[in-house]
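Student: Fold the following.
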Amino acid sequence: MLMLLQATASLLLIAGSALAGPVARADKNTVIYGSKGTVSLSSDGKKPYIMILYYGENFEGHPTFEVVSASGDTSAFELTYAESKYAFSNYQSDGPHPLAAAMDTYRVNRYNITKREIFSNRLRLRKIGVKATVHTTPLTKLPGGFECSDEDFNHIWLTGARTAQLTEIPKYTIPDFWQVSKEGSLVESSAPQALSSAAAAQLTTYQLDFQVKPVAGEFSFSILSDNLNEAIIVTCDVHNGKVTATGASKPGPIPSSADAKVGEWMSVHAKVNMTEIYVLVNNETVLDFSQTEKFTALLAATLDGPEIYSNNLTDPSFLKDFFVGTNHADTIVDGSRRDRIAYTGNLDVVIGSTYSSTYDNSFVEGSLDLLGSYQATPGFFIPTAKIQQEPFRELLDINITGLIGYSFNFLNALAKNYEVLGDKELAKEWAPRTTAMLDWAHSQLKNGLFTFDDPALTGDWNYYDPPQTGASSKFNTLYAYSLQQTQALLKDAGANTTVYETRLENLRKAIHSNLWSDTLQAYVLSNEITIGLAQDANALAILAGIPQSHNVSATSLLSTMDRELQLEAGPLAFSNATAKYGFAQKISPYASAYHLRAAFESDDDVIVRSLLKSLWAPMANPAHANYTNCFWETLDPDGTPGLGLITSLRHGWASGPTAEVSRYVLGVQAAESGYKKWDVKPLTLGLEWAKGRVRTEQGNVEVDWKFKSGLLEMTARGPENGNTEGTVYLPRPLPMPLEKSAIKLNGKVVKGDKFTVSCGQKITIKQTCA
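Tutor: Model (predicted):
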């Protein structure tokens, strides 16, 4: 595609949904084009010319274009990106992003196009498109696969696979966001970054000195930043002589005596003393930096003088100190547009969908190694890590964390990884870290329940809701689930699991005795809030076997959840009764992933279909107004994106159905870790047919079942390598009952409803009328 640029000032080109698509692998030469025709753009300098390129789904990569020609004043060419067209109603589109770590957080890039040339920074100009940076194998050619007679289910599986694919960031694909030269470092469109040391994140009194040359009239810097770059941002608009700061009641002027000018170096001194903050420019005023500027000679020291950090910023070696360099390992991020950082909390869900579709285990390994290195000496884990850093080599000597539930989620992710790979060396490596977390959790029991009164520790994935202090059903059922799920890993590592089995039994009893409500017929939110329920807590209770061990059926609890939570657009994450305590009425695909898993595990096909059809099918429908071929972070009760423009419309934690459909509708499950023994137990869900494959370390397990005139025809093939053994069960329920029919295995009439498959063997099952 050629583009003819003919424009004066205020030219604006808007590229929509420029982030994902079907290619082969992460090939730096692969470009996904948004337009193949020649495009001419012109403006009178007052009204911008706007063109929208619609890609149809999310693409991820570095935008690219090449200038063919330009005339007149083309100094204000802008390229804007968005996940949905609605975002273009806002000049900044769906940015700048919070929680974006060291990414380019802005969604609008401006270029001063004055001559024919190639732009090597972010975009070039001829053939408007996106250079892919993720593995984009066509979804139908992934190692895992699924297809059935219900198109909604097909869309759901593929959309989850695409979501997983887009959250897998290959190593060395993140560019150095600071351009380092002998003069200093040029910073364009990037959020200020905190120093990476643990000590720096805890500092509340210090002083900072640097030199800056604003290139485009404005600069900013951050103070009192946490490791997610939530900070006080001070912005200095040198061109207009105005200073603003996060939390400041009003902007302040830059006095003429400061002699601050665009294009000239100036000195900045910041003094932070808890709530008292002073910033001086050329010894005169207070400010902070952002957008485009150059920096050099950075020095940070405590108030009494000892130096914390010093660097001239003229050699790229400092980039690692602020995590603004490239990424050194394949990793999975929370969301590929926003939250491009690694989280422990979503891995339990994402690892399942990854192994069911892309089977890119290097991304799983990279994520576990990075996040697992963030374990503190008490045993819990820090919930987040920037993917630009390398794993720590020793435990962190700190005694505080946040999002405590994510530490349990991480253990479940380890268990899932071991279930798939079956590598006993991995089990031995992770067993001590696992027991450290479980032992710490046991030390926090009060009256038999995991109890925390500190709100700093008891936030969760729903960061917009109040913390769940006291004895929370969510954290206790999640703890119980972790005790249950890690049994195989610990046992195969040679650990004595008796103590953990006993703790699980006792915890189940304590949860049911103290948190079950006969009135509600569910587990209450916590011992402090007893009139409402949380979706994930009750789903996890089922998965951990808590109600079942107390003569309460899983289906009855699922019925309560359906009554209290289900809306037309999906189930609420918290029942309406919790709203008076400040809990938002939102629909969470993340919490619903556990709900779906519990319904599948309980053979409740009515609830399974309800969840898939109400929540995930609309998001996976190409006709949906906000369709991105990816699943979303959260939804409002009406089914629209739940957090407005900042909502991530491709969030890995929402991809749960891809794993669950492969596990339960195809029916392929590991009976022993590493699929040394495996089962095929299909749940038919009223479908006419289903087929697909699940990758294992020994090869594929392939399944194809269908009903012809109500009679079953089925084939199953085991992995070709290794020494595996499978057991294939008849799908349930059968339209024609088994007692009214005959079953032929490889052409011979046999008895029973399950059959053994040896390594590499293919079996054929056919049902006939008796």
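
Student: From here on, just use CA atoms for contacts and neighbour counts.
Tutor: OK.

Student: Contact partners for V268?
Tutor: Counting by Cα atoms under 8 Å, 6 or more residues apart in numbering, V268 touches 208-212, 279-283.

Student: Now intersect the residues you listed with the strands, please.
Tutor: Under the assignment DSSP state E, those contribute 208-212, 279-281 to strands.

Student: if we can go back for a sec, closest to F450 out of the contacts of V268?
Tutor: Of all the contacts of V268, the one with the least separation from F450 (Cα to Cα) is L208, at 42.3 Å.

Student: One more, please, to line up against the first structure:
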Amino acid sequence: MKPLLVGCSVLLASFASANRNDLAKSYGFVTPKTYTLGTRPELNQSSSYDGSPITLCSETYYVTLDFENDVAGLPSFVITDITEPAEVEVKYAEQFVALPHPESDGPWTFSNGLSNSFRVERFSLTKPGLVESFFVQGAQRWMTIELLSNSSVTLDKVGFEATSAHSPASELPAQLNTSNPTYDSIWGLGARAAEVSCVDAGNAPSTWQVEPEGTLIRGQAPAQSVKGLVFENYTMEFSTKIVQGGIGWTVASGRVPYGAKFYLTTSKDSANLPSHINRTLQPVDTLVFNYGWAIVNQTTLETGPNRLFPTKITLSEDVWYTISTTISSTGYNISVDDRFLAFVPITEQTTEAETGQRFGTGSSYQGTWGFGPWENQAAWVKNVRVTAENGTTVYSNPMPTPSQVLGEHGIAPLEASVCLDGGKRDRLIWIGDFYHTARIIAASTLRYDYILGSIEHVFQWQKPNAPFKDFVPISLPMGADLRYLDGYADQYAGLIDYQDLFMASVGNYFISSADVEGLRPIWPKLKSLVQARLAYIDPSNGLVAGIRGEPEPSYFLGQANGSANTALLAYTLKTLVPIAIAMEEESTADLYSAVATNLSEATNRHLWNAELGIYSLSLDAPSNYSLASIAWTILSGTANSTQAASSIAKMEDLRLGVGYKSTSGEADGDEVELSANILGFVLDALFYAHHTLGVDSLGVAKGLLDDYWSSMVNQDEYRSGASWEYLYPDGSPGIDLFTSLSHPWGGAPTYVLPESVVGIRAVEPGYRKWALMPAVAEMGLEYASGTTVTPFGNIEVDWRVSEGGHLHCATIFSPKGTQGYYKVPKGFSARCDGNDVKGDTIEIPGGCRVELEVRRID
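Tutor: Sure, this is the predicted structure:
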């Protein structure tokens, strides 16, 4: 069926060059599980959705659709009956509490994301047919449709053409089942987040539509040209034909959309433009200006008040105009067809907004240009020309073909299968977040193509020259084009420890998959990245710091000369040793092992504070400590049992509400963001401390699951079915509506629980050798079973605890080609297949079923 509507109005339908459902990989059409008819959003009064038509009318004009868990895709519905022309407003949200808000939980102003920047769409309906959005919606559990007209509309086939997988947890290749239903739900969080946040090549089309007539741009976050990042004091002009509502553009902007923003509205409402438009935000015949992220505030992306300039020139739809913006020492001169439109002075507000902003240029006179109309707007753009102060043309682009337009503006169609930081936002390839994502995939969905695709794609962008030579980009947009690598210099300069987390992801992937051939092509690049990072080891103290001749580094997990960053690099190098051995490079393996040992020794020598019983945050902050320091000193093997026990005990001082604040120097408060990312590292470390160092740490681990992660599953008004980005101390989403609730970095339990509770832990790559290290009774469970997928087949373990925790019985199956072992705990005796076990180690041969009985010795 040909779509009746594409984008935000009937007018745009004729411009659609292809059916947006023609995805590279289809994941089917997803329909809601339940729905509620009424006059407002409803949470607990729903009926099962069986596919029957839904009628909206003056009495029940609002339908709330619940998909139960986050899904991603192209929204659509079919109008089967309509009494007269009508308008509807469609909203999308991850959390229910967003639905009453005018913009739901959007818009997304930080990046384009090859998806809809807005969470509200309005459609003018005139006849029966398929109504389909032009844009992908990246993640939502909820969808509402509100009839805005005094009429009647019947809807059918409501849902999403899915762009990502949406498997029930019970149908994933790997499995976890326990006697605690909350733990089972927690395990499923990371899996769903990874499914929603990983995208196949071809399943993220460009948000711009390039035709011979020019480029059609529907309302979205502006996309900037990477060719003008260092330009200043220029004039940028372009031709535009407004299709609906108005046109938006930027100048003096960073590569991300932070800079001078202009939105110019038309003289009157289009016949097809929905009438329920926020005219306070978009007055007719007005130039709306702001300097910053957008013309609305979005939680952490705040901007100052908008400045409105009523215009004497009236712009009509479907007419070509040439708009010119000249940057001067005092402001921005705007003209239309060589006629003065407005002068926007650079004020104190502008100066304040440009100062100290990491993502902008730091100057209201310098930076690039871009295009992106506001919500419910759409316009053609072509013939972009930039001239210097002396009149010289320094840039020209008629914008007639995709190859000349999309890559330059960072919105080319996705050509690699990759994993993003989150489904709805930021939709960037954050390589530090990927640490959790890769481990989650290996423990649940087994979509190794996403892991290897992400690794290969990121290494294609390895920096060829200084500064930061051989680094890889930390948050690459999906639509970036390698031809413009120089335009992404900002991608290499910050959060340097993300390089280490990314390398550790490669090492962890190899431990799970033993994929030597898949990693062989990137091995030389990986070694180069390691060498680049080793140059950051301070020769005077052996800690990870900066490097002479390059900018001062910034770290995410801590400070230069700090315990977290130094221990993380030690951990990373250890994870890479098995790859070096598999590549038959013993000298490389020896080097990595030796440097890792030296880093741990330096951390203990310079940063262990025996008086306080903690690892100091850094040389400059000897009395402060952090969760990241605790986690990575344990996971890297830097901390001994005494140090680990003391560090974990100090966590109590960081306790705040349902979780823990990240550092000792952070003040308490109701709005402290409790990081699921950092606490994921900590959860893994707590189990490691128990299993490897014999530390009594599982009470803290159980508390994290029972208090922190349970908040993601036990509050239906917030629950998305996926793992969250941050939490507040009260257990609600930690950046309000902006919080990404499909964020794999919050899904650590998905890999920790099978590995450390059921206890299936790889010792050699591909589980050729594996250890059984359970903690079932210790976590208060009566039973726990898990299926771990290996290159040899599935390892299946089923634990049953009885007699008040005195008897632990396991049924184990492991495939041929693997060899497992189990160490009998002190104070227990064991029988294997009915025979008494002598010694403390039980061998678990592959290719057969083993019955294990472990009993406490009274």
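
Student: Quantify their similarity with the TM-score.
Tutor: In this superposition the chains share a TM-score of 0.86, using TM-score structural alignment, normalised by the length of the first structure; 719 aligned residues with a Cα RMSD of 3.2 Å.

Student: Pipe the contacts of V268 of the first structure into CSV and attach distance to A584 of the first structure and neighbour count per row.
Tutor: Output for the contacts of V268 of the first structure, formatted as CSV (distance: Cα to Cα, whole Å; neighbours: other Cα atoms under 10 Å):
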residue, distance to A584 of the first structure, neighbour count
L208, 40, 21
D209, 43, 19
F210, 43, 20
Q211, 45, 19
V212, 43, 24
V279, 39, 20
L280, 42, 17
V281, 44, 25
N282, 47, 17
N283, 47, 13
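
Student: Which member of those is positioned nearest L540 of the first structure?
Tutor: Nearest to L540 of the first structure among the contacts of V268 of the first structure: L208, at 47.5 Å, using Cα to Cα.

Student: Identify the residue of the second structure aligned to T486 of the first structure.
Tutor: For T486 of the first structure, the aligned position in the second structure is L576, judged by TM-score structural alignment.

Student: which non-adjacent residue is nearest its match?
Tutor: Distance criterion Cα to Cα, 6 or more residues apart in numbering; nearest residue to L576 of the second structure, sequence neighbours excluded, is G507 at 5.0 Å.

Student: what's around the alignment partner in the first structure of the one you found, how many residues?
Tutor: The equivalent of G507 of the second structure in the first structure is A415 (alignment by TM-score structural alignment). Using other Cα atoms under 10 Å, A415 of the first structure has 25 neighbouring residues.

Student: again with S26 of the second structure
Tutor: 16.

Student: Three-state assignment for it, please.
Tutor: At S26 of the second structure, secondary structure determined by DSSP: H, G, I helix; E, B strand; the rest coil is coil.

Student: show me the contacts for it.
Tutor: Contacts of S26 of the second structure by Cα under 8 Å, 6+ apart are 161-164.

Student: As JSON lines, the ones in strands among the contacts of V268 of the first structure with distance to Q389 of the first structure would be great.
Tutor: Shown next, in JSON lines, are those (distance: Cα to Cα, whole Å):
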{"residue": "L208", "distance to Q389 of the first structure": "24"}
{"residue": "D209", "distance to Q389 of the first structure": "25"}
{"residue": "F210", "distance to Q389 of the first structure": "24"}
{"residue": "Q211", "distance to Q389 of the first structure": "26"}
{"residue": "V212", "distance to Q389 of the first structure": "26"}
{"residue": "V279", "distance to Q389 of the first structure": "30"}
{"residue": "L280", "distance to Q389 of the first structure": "32"}
{"residue": "V281", "distance to Q389 of the first structure": "32"}
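
Student: so stretch 432-440 of the second structure matches what in the first structure?
Tutor: Counting by TM-score structural alignment, stretch 432-440 of the second structure lines up with residues 345-353 of the first structure.

Student: err, stretch 589-601 of the second structure, not the other one
Tutor: Using TM-score structural alignment, stretch 589-601 of the second structure pairs with 497-509 in the first structure.

Student: now whichever strand or helix holds the residue nearest to L576 of the second structure: how far from the chain's centre is it?
Tutor: For G507 of the second structure, the host element (DSSP states H and E) is helix 497-513. With Cα atoms, centre = their mean, to the nearest Å as the basis, helix 497-513 of the second structure stands 17 Å off its chain's centre.

Student: Trace P398 of the second structure over to the first structure, please.
Tutor: Using TM-score structural alignment, P398 of the second structure pairs with N311 in the first structure.

Student: Its match reaches S317, doesn't it?
Tutor: No - applying Cα atoms under 8 Å, one finds N311 of the first structure not in contact with S317, separated by 9.8 Å.

Student: More neighbours: those two, which one.
Tutor: Per other Cα under 10 Å, whichever of N311 of the first structure and S317 has more neighbours is N311, with 14 against 11.

Student: Under a three-state scheme, what state does the residue lying closest to the more buried one once chain neighbours are set aside occupy?
Tutor: Of all residues not flanking N311 of the first structure in the chain, L298 sits nearest, at 5.3 Å (Cα to Cα, 6+ apart). Assigned by three-state DSSP, the conformation of L298 of the first structure is strand.

Student: so L298 of the first structure makes contact with I308?
Tutor: No - counting by Cα under 8 Å, L298 of the first structure stays clear of I308, with 10.7 Å between them.

Student: Please identify every residue contacting each of these two.
Tutor: If you check L298 of the first structure and I308 against Cα under 8 Å, 6+ apart, no residue is contacted by both.

Student: Geometric centre of the first structure: which residue is closest?
Tutor: D334 (1.9 Å; Cα atoms, centre = their mean).

Student: counterpart of it in the second structure?
Tutor: Using TM-score structural alignment, D334 of the first structure sits opposite D421 in the second structure.

Student: wait, what's in contact with that match?
Tutor: For D421 of the second structure, the contacting residues are 197, 427-430, 433-434, 743-745, by Cα under 8 Å, 6+ apart.

Student: and the gap between it and D833 of the second structure?
Tutor: For D421 of the second structure, the distance to D833 of the second structure (Cα to Cα, to the nearest Å) stands at 46 Å.

Student: swap in S48 of the second structure?
Tutor: According to Cα to Cα, S48 of the second structure stands 48 Å off from D833 of the second structure.

Student: what's the answer for D736 of the second structure, then?
Tutor: Counting by Cα to Cα - D736 of the second structure and D833 of the second structure are separated by 54 Å.

Student: Many thanks, we can stop here.
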